[in-house]
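K.L.:
predicted model follows, preceded by the sequence.
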Amino acid sequence: MVETAVAKETNPNTENVYTPEPTKEQASAIEPLITKAGGLGDDTKEAIEQVRGTSENEKDDLFSSYQNNTVLIMYAEDDVSKKNTANNVTLSFENTDSPRRTAEEALHEVSSIIPSDAVIVREYTADESRDVVQYESKDLALQMKGYYDFATTLDPEAKPGTFIVILKHDDEGIFSVVVGIGSNP
């Protein structure tokens, strides 16, 4: 897997979407993240903002916009710890210099915002404008334990650590990606 900072230098399509991965010195000062650059399952919002910068929208603790509205993150508050954990991340390519991506380019960009231990378990077409890649992550299962404990009471088949990447596309390519916990697009 190519690191984000390298991809940004060699692929102009990634312009304005991602910040480079933190240096080793920066990473040691940031709360432990389960992603490379702040994304799904990372705890807390403050840790993500150490990588992505301050949220661009009004003070809303559960929804933040970063990098010229190209990275949108929704947070779920844990009732016990009161920490805000990222449970949904959207990458919007429409506000970038190159508004469309190939599936390969989009999945490469997604690789920095999903848990580093994620493994693909299934790929399918949801409908004519959405393709889905389903993953599993042990780190996400631990980080979002309360969410998955609740989800399995509603759906006994739900597996902790499951999340999906939805590639939204048209005839010109992929214009956005939604990453969320669970398995239902």
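P.N.:
Yes, it's here. Nothing here was measured: the structure is a model prediction, and the numbers come from that model.
K.L.:
all contacts plus neighbour counts: C-alpha atoms, from now on.
P.N.:
OK.
K.L.:
counting neighbours, which bits of stretch 151-164 end up buried?
P.N.:
For stretch 151-164, the neighbour count (16 or more other C-alpha atoms under 10 Å) marks 151, 159-164 as buried.
K.L.:
you'd agree S112 is up against A5?
P.N.:
No. Proximity of S112 to A5 does not meet the contact threshold set by C-alpha atoms under 8 Å, at 10.2 Å.
K.L.:
could you pull out the helices in this structure for me?
P.N.:
Listed in chain order, the helices of the chain (DSSP state H) span 4-10, 24-29, 45-52, 103-110, 138-143, 145-154.
K.L.:
looking at these, which is closest to D131?
P.N.:
For the helices of the chain, proximity to D131 was assessed by C-alpha to C-alpha; helix 103-110 is nearest, at 9.3 Å.
K.L.:
can you give me how far that closest one is from the chain middle?
P.N.:
Distance, stretch centre to chain centre, for helix 103-110: 12 Å (C-alpha atoms, centre = their mean, to the nearest Å).
K.L.:
alongside the first one, take a look at this:
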Amino acid sequence: MSKEKNIGVPKWVKDSLSNSFQQDGKELVYIVPVKKTALGRFFGTVNQDGIEIFEATNKKELNKVDELFFRDWESASAEHFFIKAQFIFQKDLFSKELIVEDKAKEIEAIIRQHVPVQVTQRPWWRKVVGFRSKTKWKMVVASIAYLYIFALAAEFFSENKKDNVQTAASSVQQEENAQNTRAMAQEKNEETPTPPPPAQEKQEEVKAPALLTRSGGLGDTYQAFEKQYGENAGTKDMARFSGDYILPMFVNDRAWNVLVQFEATDKPRRTLEDANSYVQNVIPLDSKKIKKWKLDGNRDVVMYHSPSLANLFDQQWFGEEKPGTFIVILKHDENGIFSFTVATGNNP
């Protein structure tokens, strides 16, 4: 049975990559362990452009060995295991594999903003180490190992049960003695009036913070999103509301990136007028349009500025732009607009 690698990222790796990206003025969302070859330690930097892969040497050096840009691919498939996940990107006859060993769901959500992702479903037992490959000898070895572990656990709990029985008998005797003592004390204090309990102070209801937007969007808090859209099916950093209709990402409890997917509704394509009305619901109320341009054949970009947004995030979240700057990316095909993203800064 193969031994799983430690999925942690050393501090020196985080510091080195974070400083490098900051000096280059590039966005950095996640740093995660990735599997590249059987030997070596590899780490991936994840942002809205794609994933860059670095190999860590014994001398604490990082060498870039590969990169994957989302714009280069037409589709992707995802297969999740207990610890890691495998993504396969495809375009025409070409494909590329990526195996991440942490934050698989969060990375999948970022990939979905750029290419469609088909998730491969497995029964739970196919996700267990030793059963994933369906190789007979691996399954036999894994079964023996798991039975041995279960036997040790059963023996451990059996010994604990014996100790608990003895402890319980002692506790019963102690409780009987305590009851007798309380009864004697009660007889002495029957005529002593009991003072009324102090009045409990009325707890103030925790109010949700005021919205920066009309219905919950860029710059709003995680609590505000829960109040507006209900239960979160994702994580607190990478949330999923209303059946994946709205997918916000948070830093310091504030949404810095919000993806709205019309494809997750019963009306998967919208007109420009309809889409713009939805945009106005998720951008700050004091937003002013700065400029608009066409990024490519399927994406249009609109830049805005919001004074109320300026003090919510550090400068790094706005790139080289003035604090409070953000963009809206409208994605469309020949049938209409199918999604849009609102994000701080100016990097599409």
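P.N.:
Noted; the coordinates are in hand. Predicted model only: the values in this text are computed from it and were never measured.
K.L.:
more neighbours: which of S112 and A5 of the first structure?
P.N.:
Legend: neighbour count by other C-alpha atoms under 10 Å for S112 of the first structure and A5, higher for S112 (23 against 14).
K.L.:
that one maps to what in the second structure?
P.N.:
Correspondence of S112 of the first structure to the second structure, assessed by TM-score structural alignment: N281.
K.L.:
the nearest residue to that match once chain neighbours are set aside: neighbouring residues, count only.
P.N.:
With C-alpha to C-alpha, 6 or more residues apart in numbering as the criterion, N281 of the second structure has its nearest non-adjacent residue at 4.9 Å, and that residue is R214. Neighbours of R214 of the second structure under the rule other C-alpha under 10 Å: 13.
K.L.:
and the counterpart of R214 of the second structure in the first structure, what does it touch?
P.N.:
R214 of the second structure maps onto K36 of the first structure when the alignment is built from TM-score structural alignment. Shown in contact with K36 of the first structure (C-alpha atoms under 8 Å, 6 or more residues apart in numbering): 21, 112-116.
K.L.:
what stretch of the second structure does stretch 122-133 of the first structure fall on?
P.N.:
Stretch 122-133 of the first structure maps onto residues 291-302 of the second structure, going by TM-score structural alignment.
K.L.:
swap in stretch 63-70 of the first structure?
P.N.:
Under TM-score structural alignment, the match for stretch 63-70 of the first structure is residues 238-245.
K.L.:
ok, and what's touching that stretch?
P.N.:
106, 109, 229-234, 246-250, 260-265.
K.L.:
show me how far it is from its chain's centre.
P.N.:
11 Å.
K.L.:
over to stretch 110-122 of the first structure?
P.N.:
On C-alpha atoms, centre = their mean, the centre of stretch 110-122 of the first structure falls 9 Å from that of its chain.
K.L.:
next one: stretch 223-232 of the second structure
P.N.:
Worked out by C-alpha atoms, centre = their mean, stretch 223-232 of the second structure lies 16 Å from the chain centre.
K.L.:
distance check, the nearest residue to Q280 of the second structure once chain neighbours are set aside against M249 of the second structure.
P.N.:
Leaving aside its sequence neighbours, Q280 of the second structure sits nearest to R214 (C-alpha to C-alpha, 6+ apart; 7.6 Å). To M249 of the second structure, R214 of the second structure is 18 Å away according to C-alpha to C-alpha, to the nearest Å.
K.L.:
show me what contacts the closest residue to A151 of the first structure other than its chain neighbours?
P.N.:
Excluding the flanking residues, the one nearest A151 of the first structure by C-alpha to C-alpha, 6+ apart is A158, at 6.8 Å. A158 of the first structure makes contact with 148, 151-152, 182-183 under the criterion C-alpha under 8 Å, 6+ apart.
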